[in-house]
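**Q** sequence first, then the predicted structure, then my questions.
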Amino acid sequence: MVLERINSPEDLKQCSMGDLNTLAGEMRNFLIERASKHMGHVGPDLGFVEATIALHRVFDTPKDKIVFDVSHQTYPHKMLTGRKKAYMEEASYDEVGPYTDPKESPYDLFSIGHTSTSIDLAIGLAKARDLLSGTEKVVAVIGDGSLSGGMALEGLSIAGEQESQLLIILNDNEMSIAENHGGMYKGLKRLRESNGQAEDNLFRAMGLEYLYEEQGNDVESLVKALEKAKSYEKPVVLHIHTAKGKGLKFAEEDKESWHWHLPFHLETGKTREEYNFPGEDIGELTAEFLLAKMKKDPAVLVITAGVLGGMGFYAKQRKEAGKQFVDVGIAEQTGVTLACGAAKNGAKPVFFTSATFLQRAYDQISHDAAINSLPITMVVNSASILGMRDKTHLGLYLLAMANSIPNLLIFAPAFKGEYFSLLDWALEQQEHPVLIFAPEGNVLEDEAPVKKSFFPVSYQEIPRGKKVAIFATGSLYEEGREGAKNFEKKTGIKPSLINPGILSHLDKAYLENLEKDHELVVVLEDGILSGGFAEKIASFYSLKPMKVLSLGLEKEFYDEYDLEALMKEYHMDRESMVERILEVL
């Protein structure tokens, strides 16, 4: 086996071309085997095996610096840079993370999980090299889907006026997570069809040299193309055409579903039974709700930024929505501001993405939406400790960030009926931008009458108790409810249990009312405490006798965490919170 001989990129330089072709097949087989047992990205990695081999064959890494965009295609890179055991041996699968990470290897320059950054990072590396008289080569790898991000286009423009070596590899597999959207992709198609000879060339227009390689999954062709590109002492784009999901039939036939996948049966491609989670899916329910709303009201406009399945808008749903659905690509800023323009002209826009990605549109939410009091609705998933758990994809910080924006209403509904009533209200109201954290975890049936109006603020009390009041926010409501039951069992005292619903504003009248027969308010914060909901409550009671116990996370980056262990550490689980409450009392 050739892979057994490869312990670093230096070993590739001793291989024949035949060995490299064999190596590509071995790597792909291990990647498929691992994907069948361990959740992770599939299609992007399978399509970039040969390109990774060629890159490490031609360049002298880690002296020469390769920056990968978003890291979705870096499993092959990790295999060739001393981490192959994590892809060959099931017992070692969890020894590496899903994204590049300098703590793992000197071959990884940055922790990268958000897209469209590689060109700018590479320009910075090249600029520092030139200032300090370095000689290393600098390479940026970026996919065609990532090219839709504003940062990528800005980077191309800046790169076009640089005067020293910089190589940008455009990995064109004709896909983002799903299909690409945007006028530039017509130009990329013409470049592919003309073998790179089409006159309307975006890269030349930006002032860059341009090379094209059609055989993006052939090692020998790529080595030759990279050797040529390496010889340039000025910025050049090498555009390679690859096949997303190459080598796995299911991933080749359904590229969108196999961008990332749960463990599956190799023979059928069906998800393994233990990963078929029971219960309702809030994303699919959201798509159903919005499609029904669209049919009744042509003003409803759904917008997303590349994460089409995040709220259940798969190919079937997108086709049904037709012109009332817009995918802006990797461009959250554009998504928010486009929604503002639509709202100004009478549409009812709802923009959805993952909480971690909405961070990139802070200025647009503040300046374009909030200052102008435009009634746009933003729905995010994974804004919870229950959501994504990679340090590059955490939604734990969004509330603290968004809480500083005046005129923005932020909600974290706990129940299904509450969520959809809120979504309906948000689309119809005309006074505020609204940000909704979609429920994570189990979809809960309502435990209180469903409200029809959500502002001014009115908390839901489920039920009224005494002495202790537990505020269980959003997706942590179920944990708070069970904690309240445990407290009553241990003490015989029924605490008040509150679903606040809104996190950006306080129900001051209710908080004052609690002072009559309560001595402790407990706030279960679904994220970091700094800048969160608990701080608002604590500030309200700061000059009053009421004690406030804030249970949430410290301001740190959490990575690949064990949910149960983390909640226990911070007294957020149903058992530990009771112990902490009793200590305070």
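**A** In hand now; what should we look at? Numbers count the residues shown, from 1 in each chain.
**Q** from here on, contacts and neighbour counts on C-alpha atoms
**A** Noted.
**Q** what's the longest helix in the chain?
**A** helix 17-37 (DSSP state H).
**Q** for the following helix or strand past that helix, name the packing helices and strands.
**A** Where DSSP states H and E defines the elements, the next helix or strand beyond helix 17-37 is strand 40-41. Applying 3 or more C-alpha pairs under 8 Å, 6 or more residues apart in numbering; DSSP states H and E, we find strand 40-41 packed against strand 260-261.
**Q** what's next to the strand it packs on, contact-wise?
**A** By C-alpha atoms under 8 Å, 6 or more residues apart in numbering, the list of residues contacting strand 260-261 from outside reads 35, 39, 40, 41, 42, 43.
**Q** second structure for comparison follows:
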Amino acid sequence: MLIVDSPTDRTSSLLATIDSPRDLRRLSLPQMELLAQELRETIIATVAETGGHLAPSLGVVELTMALHYVFDTPRDRLIWDVGHQAYAHKLLTGRRDRFATLRQYKGLSGFPKRGESGYDTVEAGHSSTSISYGLGMAAAKAMQEDDSRVVAIIGDGSMTAGMAFEGLNHAGDLGRNLVVILNDNEMSISKNVGALSSFLSRKLTGKTIRRLRDHIEDRLMALSSVGENILTVLRKSEESLKGFFTPGMLFEALKFKYIGPIPGHELEDLIATLENVRDHSHGPVLVHVITTKGKGYKPAETHPGDYHGVGPFDVATGTPKKNKNAAISYTKVFGDTLCRLARQDKRVVAITAAMPGGTGLLPFATEFPDRFFDVGIAEQHAVTFAAGLALEGLRPFFAVYSSFMQRALDQLIHDVCLPNLPVTIALDRSGVVGADGPTHHGVFDLSFLRFIPNLTVMAPKDEDELQQMLYTALTHSGPVVLRYPRGSGEGVPLAPSFAALEIGKGELLRQGTDVLLLPVGNRVYPALAAAELLEEQGVSAAVLNPRFVKPLDSELIATWAAQTGRVVTIEDNTVQGGFGSGVLQLLHQQGLSLPCTMLGYADTFIEHGPQATLWHNAGIDAEGIVRGALALLRS
């Protein structure tokens, strides 16, 4: 039971006294409200230095506190969908002293991580998995006669994904004790879209429902006995009325008990509701909580999309701290180029899965609103939707992060490549992405794309080659994947006009006699730098830019491999089945048995850290390429 009358005076930080949720449960309501303020201050100050997911975590401070107050964590399981809203959770579960290392190399992860804490139930980085995870855990607990609870916290944006509804459907049928918290802030990363979002928006706050009920009761009681009879009937129908005024009927149709909507920043209401759910509910329950994304920091409340994921910023103004000398980003080049292509060709349409800002499509959406589609967090649907557009003569470009595209591999194979449709996948954030870590690194795409028939895979060495490859994709008659990294380009000028590249043809950038360096995409310039360093040591290195990962330029690669006698492949991708594997297969097919070294990521998940650090650790920066080439020459 929550204590409400303890003293509120504090001479030191309350947060400093919280080493686990057990400490939280000893606080009074006024103390918890002060703690909520401290949590927000700590999150804002830390993210201003480290970057991170600010607005999502600020929006769930009270909800996080209430969950840990009511449920016996970690015995009761909390599952954070996506996990980018779990900063308050980290602070309350023994990681306060390390919180300043958030998203820093060798520091705390920006997402839940089982190796960090027993309170982190799953490794979460992609959306809409929490209900399926939770149902599996709840089913296992029931089989083992374990009466502890499982709570899945999912944002309304994540409800747009089909996997969330698959989980809800099965949960309603299975009937196990599962609590789903629907964190409703009308936002995923950008503003929510779709019919479900519109339906959830037809809601009344808990206070509004209470006012309406009280008003009806007052009016009916004035009618004496007749009013009392009517009131008795209405009270019996309260759940039906609630379902009429709220989205409850949707979830109750899926056999969930629906509770809410309740205000998500009022601790007393949250705790009372969750205690009731904990003590009296059986079977699947959905608690609908209304929160404000970015709560407590005015810039984030006003522009929550801009503060979903941010780099370091000035707390007083909210202004980002940016490197003024940085070259234009690949993402911006993509967005600007697609607008140019759309002005020339009315068939060009753009698709995003709830990431218009992150993928550079906001200018396109503004200029061509009728040719822009945000499908919500639904990558599988996005790919097949693009196929449908292509079947009717349009030229769709689907911009998506590499690690998110993993979800739509079957659709790419079956719905796009099998019928050989002219759909272009713009694969942003390929390679390591930095502080977001293993759930977001795009280091598998070359491996899972190489085996698909009919698919052309391109990787630009710089921003100008990116725009030329986009034009090439538009002129090509089949499916294309264009792979490019996160961050700034090389600073090369952008050509004013487009020129289509010949499919499957690379370019020789440097001649050499001792070793062939075969880098792909963003590893081309480090390979050129490595060739210069090798020359200082008396080693003559040839450098090719393959441009195409599929199909490979067999003639160019085989010619220079035979001429140099040794080959080093370099890729911002796992070496398992990646670009290097394709080169080795090509050489074998050409009858060439040569000493080769493949540089890339080992068969493991890559930790979070600065891109330059991760490239260095993998030996795919200039220094590492030199080491790899010299080791091959000595072998």
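**A** In hand now; what should we look at? This structure is a prediction, so every number in the text was calculated from the model and none was measured.
**Q** which bit of the second structure covers the longest helix of the first structure?
**A** Counting by TM-score structural alignment, helix 17-37 of the first structure falls onto residues 29-49 of the second structure.
**Q** list the contacts for residue 205 of the second structure?
**A** Taking C-alpha under 8 Å, 6+ apart as the criterion, residue 205 of the second structure is in contact with 261, 262, 263, 290.
**Q** now these in CSV, with neighbour count and distance to residue 124 of the second structure?
**A** As requested, those are exported to CSV (neighbours: other C-alpha atoms under 10 Å; distance: C-alpha to C-alpha, whole Å):
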residue, neighbour count, distance to residue 124 of the second structure
261, 25, 26
262, 21, 26
263, 20, 26
290, 25, 23
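**Q** of those, closest to residue 123 of the second structure?
**A** residue 290 (25.5 Å; C-alpha to C-alpha).
**Q** which residues touch that closest one?
**A** Residues counted as contacts of residue 290 of the second structure (C-alpha under 8 Å, 6+ apart) are 183, 184, 185, 205, 261, 262, 263, 264.
**Q** gap between it and residue 59 of the second structure?
**A** 10 Å (C-alpha to C-alpha, to the nearest Å).
**Q** returning to what we had before: make CSV from the contacts of residue 290 of the second structure and add distance to residue 547 of the second structure and secondary structure to it.
**A** CSV is the format used below for the contacts of residue 290 of the second structure (distance: C-alpha to C-alpha, whole Å; DSSP: H, G, I helix; E, B strand; the rest coil):
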residue, distance to residue 547 of the second structure, secondary structure
183, 44, strand
184, 44, strand
185, 43, coil
205, 55, coil
261, 53, strand
262, 54, strand
263, 53, strand
264, 51, coil
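**Q** conserved subset of those residues in the first structure?
**A** For the contacts of residue 290 of the second structure, the contacts that persist in the first structure are 183, 184, 185, 261, 262, 263, 264, with contact defined as both residues aligned by TM-score structural alignment, their matches' C-alpha atoms under 8 Å.
**Q** what is the corresponding segment of the second structure for stretch 151-165 of the first structure?
**A** The aligned range for stretch 151-165 of the first structure is 163-177, by TM-score structural alignment.
**Q** for that stretch, buried residues please.
**A** 163, 164, 165, 167, 168, 169, 170, 171, 172, 175, 176, 177 (16 or more other C-alpha atoms under 10 Å).
**Q** take the residues you listed and keep only those in helices.
**A** Those of these lying in helices (DSSP H): 163, 164, 165, 167, 168, 169, 170, 171, 172.
**Q** find the nearest non-adjacent residue to the first one, please.
**A** Among residues not flanking residue 163 of the second structure along the chain, residue 128 sits closest, at 6.1 Å (C-alpha to C-alpha, 6 or more residues apart in numbering).
**Q** again, but for the third one
**A** Leaving aside its sequence neighbours, residue 165 of the second structure sits nearest to residue 159 (C-alpha to C-alpha, 6+ apart; 7.2 Å).
**Q** same check, this time on the last one
**A** For residue 172 of the second structure, the nearest residue in space outside its immediate sequence neighbours is residue 255; the separation is 4.6 Å by C-alpha to C-alpha, 6+ apart.
**Q** next up, the contacts around the residue mapped onto the one you found from the first structure.
**A** The equivalent of residue 255 of the second structure in the first structure is residue 207 (alignment by TM-score structural alignment). Residues in contact with residue 207 of the first structure (C-alpha under 8 Å, 6+ apart) are 157, 159, 160, 161.
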